[in-house]
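> Show me the folded form of this:
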Amino acid sequence: MTQQGVRWSADQVLALAPDAASRKAGSKLGAAGPWSEAGSSDEGAVWGLCKGSGSRPYQTVVDIADPSGPAYKCTCPSRKFPCKHALGLLLLWAGGDAAVPSAAQPPDWAAQWVTGRRTRAEGRPGASAAGAAPGAADPEAARRRAERRAERVTAGVTELEQRLADLLRGGLAEAERSGYGLWEETAARMVDAQAPGLAARVRELGAIPSSGPGWPVRLLEECALLHLLDQGWLRRERLPEGLGAAVRSRVGLPAAAEGPPVRDRWLVLAQYDTADAKLTTRRIWLHGAGSGRTALVLSYGAGGRAPETVLPVGLALDAEVSAYPGTGQHRVALGEQFAAPAPTDIRPPGVTTAQAAARYGAALREDPWLESVPVTLDRVVPAPDGDAWQLADAGTDTALPLAPGSRTSAGLWRLVALSGGAPVKVFGECGHRGFTPLTAWPEGPGDAVTLR
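Below you'll find the model as predicted:
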């Protein structure tokens, strides 16, 4: 990123957008018309003045050299990060020197902000160490708190088992007549029992009776998985360590990243957000060029705010990660970053569609509640399959169906356009509902194309 002459692609910029509306608005500002005094520096800053509805233009500056991800400052009133002006400025910068000349001297307002935030960042490690001292709490007190919480979870699990037994005894049709209120009440009881993972699964049960034809089968399947999780908790002391960690995680008990730090050059495979009324969850998939492992970074934003962690798709960062407990778990905590994300020609190795399905089946042995696994498919072609779509191995008769939510998305048409009938490499999530494509690369040279 700080290398002169190396700029992001438009796809990498738009991957930073907090939502679809920002992506659309930022794209409109990616032309030179509303901008003046734009420039970029060798130190990794990009700035410009954008004409708005008022008499004074908005001052927009982006620090692209921050190892933790781009940072933004704009005088507009938007509460989104990045705002549409920051996205538009980066799109303009991605277009080359004509609109945003490089090696320029930043104006005072941009230089002061960049210098100030970098100075503050230099002091963070010491501040974090000082702030960690009170965390060295009494181990005995921590043990007692953990025991009390386990007792509350056990009480909640026992109550949930009784409610599932009552449902099956009365027949699944009773679930449709009872409506969502019964499930919401049960979910609230799981929250009281300090088992948020169980509460989330119970709420999902409440939506199934109104999900269309075949709902009784889906409800029975989910009840069975929930019963399995309940039994896993009640017998957690007898489980293998990895499976026991998966049960604790699915119930909702917090865990810290315990694995030793692994330094690698991590390719950013994909980034996307999912949101409900209270929380936005950002999933960032990474591929280690040296270790060959696939890792997942989760970050959260409350109250409608976008999560802070942003890593542009298709770039690579030199960083350390630490794994969370649990056999087969991909989640990691992002540690020290030694350089800003930079362009790379790294691509993850791929597998066939049959190997991808087998990989998901093997992963279910370690975590029966796993929705999907990350997989890169090599040399596949998107092809229609009746009213649906699939990814077929080039030159063979094997294929994976696309997950329902991917069959009519804009990402599918981008994938079809990228392929044009030729094989492509596709990264995504393979699960029991099918394959969800997230990022694709052409077979020859070319940048990553985000599909979600």
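> drop to CA atoms for contacts and neighbour counts, all remaining ones
Noted.
> contacting residues around the residue most central in space within the chain?
Geometric centre of the chain, nearest residue: residue 283, 0.8 Å, by Cα atoms, centre = their mean. Taking Cα atoms under 8 Å, 6 or more residues apart in numbering, we find residue 283 in contact with 270, 271, 272, 273, 296, 297, 298, 299.
> which SS class is the closest residue to it other than its chain neighbours?
Excluding its sequence neighbours, the residue lying closest to residue 283 (Cα to Cα, 6 or more residues apart in numbering) is residue 298, at 5.0 Å. The assignment at residue 298 comes out as strand when based on DSSP: H, G, I helix; E, B strand; the rest coil.
> residues in contact with residue 298?
Counting by Cα under 8 Å, 6+ apart, residue 298 touches 281, 282, 283, 284, 331, 332, 333.
> Can you tell me which of those residues is nearest residue 72?
The nearest member of the contacts of residue 298 to residue 72, counting by Cα to Cα, is residue 282 at 18.4 Å.
> Now do that closest one against residue 320, distance only.
Counting by Cα to Cα, to the nearest Å, the gap from residue 282 to residue 320 is 19 Å.
> Residue 225 too?
Counting by Cα to Cα, the gap from residue 225 to residue 320 is 35 Å.
> between these two, which one's more packed in?
residue 320 (19 against 15; other Cα atoms under 10 Å).
> can you give me the strands for the stretch 151-300 of the chain?
For the stretch 151-300 of the chain, applying DSSP state E, counting those that start in this stretch gives strands covering 262-275, 279-288, 294-302.
> how about this one, so we can line them up?
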Amino acid sequence: MNAMGVRWTAEQVLALAPDDASRRAGSRLGTAGPWSGTGRADGAVWGLCKGSGRAPYRTVVDTTGPAYACTCPSRKFPCKHALGLLLLQASDTTAAEESAAPDWAEQWLAGRRGDPDGTARRAAGGAGAPAAATADPEAARRRAERRAARITAGAQELEQRLADLLRGGLAAAEQAGYGLWEETAARMVDAQAPGLAGRVRELGAIPGSGPGWPVRLLEECALTHLLDRAWLTAGRLPDPFAATVRTRVGLNLPVDGPPLRDHWLVLAQCDTSDARLTTRRIWLHGTASRRTALLLSFGAAGRAPRLAFPVGAVLDGELTPHPASGGLRAEPGEHFVPVAGPASPPPGGPVGDALGAYGRALRDDPWLDSWPVTLRHVVPARAEYGWQLADADGREALPLTPAAQSRPGLWRLVALSGGAPVTVFGECGHRGFTPLAAWSPEAPGETVPLI
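Predicted structure coming up:
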């Protein structure tokens, strides 16, 4: 039991796992057998877990973060020992009694909670750590000007690359191979424009990717050209749109707005990975503000992102929105404390409302792939071209994205529905709808993860 008297369920704990292997390994450690010296106090739980070595692993979890520390060599966050400890606490109310924390746990907890400048929080993986104050504002201004000049040169070079592509014809892109695109992407990295580099890599993956690839390539070239031109004329754009453009090319804008405190329902947590980085997206919904927020956490070099929240939990904490991204992306404050409270789904509507919301979001950010929406009273159904979510009255329907149709979460959604209308939260975009969480009429307070 944490400081607020709220216990995570086993399902919520397993939702924190960085992958299936950690989920299975954590489940095996969720019994009293390998544990000794367990205890809890003040929103923290700790214990010693017997491993392969002579000394047991020291594991401590701060559920107000949440954050984890363990002496095991695992590079995953949370590791299997932290998962096992939380599962033990979830299944056995007497496994971790109220007690004073041992020195090793107290030292780590004190470092996290008693650190006014945020150093310990950043070491523990807090995504909401504020950036350090700039020691020399004038030097920072000169660095920003030099970087802007490099990005401008990169955007001009990319414009020439796109012009050459269209002049030579899209058919030639398939023969050119991926090497030329990768070289162009590397030039964008040198120009310190990672957003442009990412778009170039996407362009390089389109030729030969299946029927209709020339159309997709032309569409993405047009969006890349639009971003180039927007950057080159950013000084004449309205401030909110200029902020979106700067974010899209890869600049990190300062987060300096007023924080918003609320009880946040954790809607979904999903990871995407490439050779360089694992990106974790966590969707939250404010029960009082009715605001949907996106938290991003990153893990480099094969490491899992450190930020993790249990899906379906209600957390009391503060978020500070970013100045761009449609106001969706936010940075969390230092502590998120689980609280008892209603966990009803966000307000939603029919398919037509979801499409309208995505259309309005595109007006402010033309490069937006998707927008968070909640569909009410929809039924999963198999159509000629694949699965879709249809209004219960049959008026409109949204196709599921190809990726969503190949995930086990689809069958969980179908089983939850059983042919009856359900409420579904997900991302609506030009490729279709990706369901992330669902609620049945029989259990509207139970969030069922679909990813």
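> May I have the TM-score of the superposed chains?
Here the TM-score for the pair of chains, by TM-score structural alignment, normalised by the length of structure 2, is 0.90; 441 aligned residues with a Cα RMSD of 2.6 Å.
> With respect to residue 379 of structure 1, which of the contacts of residue 298 of structure 1 is nearest?
Ranked by distance to residue 379 of structure 1 (Cα to Cα), these are led by residue 284 at 23.5 Å.
> To which residue of structure 2 is that closest one aligned?
Counting by TM-score structural alignment, residue 284 of structure 1 corresponds to residue 282 in structure 2.
> Contact partners for that match?
Residue 282 of structure 2 makes contacts with 266, 267, 268, 269, 270, 294, 295, 296, 308, 309, as judged by Cα under 8 Å, 6+ apart.
> now those as JSON lines including distance to residue 413 of structure 2?
JSON lines is the format used below for the contacts of residue 282 of structure 2 (distance: Cα to Cα, whole Å):
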{"residue": "266", "distance to residue 413 of structure 2": "18"}
{"residue": "267", "distance to residue 413 of structure 2": "15"}
{"residue": "268", "distance to residue 413 of structure 2": "14"}
{"residue": "269", "distance to residue 413 of structure 2": "16"}
{"residue": "270", "distance to residue 413 of structure 2": "16"}
{"residue": "294", "distance to residue 413 of structure 2": "23"}
{"residue": "295", "distance to residue 413 of structure 2": "24"}
{"residue": "296", "distance to residue 413 of structure 2": "25"}
{"residue": "308", "distance to residue 413 of structure 2": "23"}
{"residue": "309", "distance to residue 413 of structure 2": "22"}
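> among those, which recur in structure 1?
Comparing these with structure 1 on both residues aligned by TM-score structural alignment, their matches' Cα atoms under 8 Å, the contacts found in both are 266, 267, 268, 269, 270, 294, 295, 296, 309.
> can you list contacts of stretch 129-146 of structure 2?
118, 121, 122, 333, 334.
> just those residues now: which is nearest residue 390 of structure 2?
Among the contacts of stretch 129-146 of structure 2, residue 333 lies closest to residue 390 of structure 2 (Cα to Cα), at 38.1 Å.
> now for residue 363 of structure 1: what does it line up with in structure 2?
In structure 2, residue 363 of structure 1 lines up with residue 361, judged by TM-score structural alignment.
> same thing with residue 417 of structure 1?
Checking with TM-score structural alignment, residue 417 of structure 1 has residue 415 as its match.
> Quickly find the element holding residue 368 of structure 1.
Here residue 368 of structure 1 is covered by no helix or strand, with elements defined by DSSP states H and E.
> so where do the helices sit in structure 2?
Secondary structure of structure 2 (DSSP state H): helices at 10-14, 20-28, 80-91, 103-113, 119-123, 137-168, 172-176, 179-190, 194-205, 213-232, 239-249, 351-364, 402-405, 408-417.
> Point out the other helices and strands that the second one packs with.
The contact analysis (3 or more Cα pairs under 8 Å, 6 or more residues apart in numbering; DSSP states H and E) places helix 20-28 of structure 2 against helix 80-91.
> In structure 1, what sits opposite residue 351 of structure 2 in the alignment?
Counting by TM-score structural alignment, residue 351 of structure 2 lines up with residue 353 in structure 1.
> Next, count neighbours for residue 218 of structure 2.
Count around residue 218 of structure 2 with other Cα under 10 Å applied: 15.
> To which residue of structure 1 is it aligned?
Residue 218 of structure 2 maps onto residue 220 in structure 1, with residues paired by TM-score structural alignment.
> Now do the same contact list for its match.
Contact partners of residue 220 of structure 1, counting by Cα under 8 Å, 6+ apart, are residue 172.
> That concludes my questions; thank you for your assistance.
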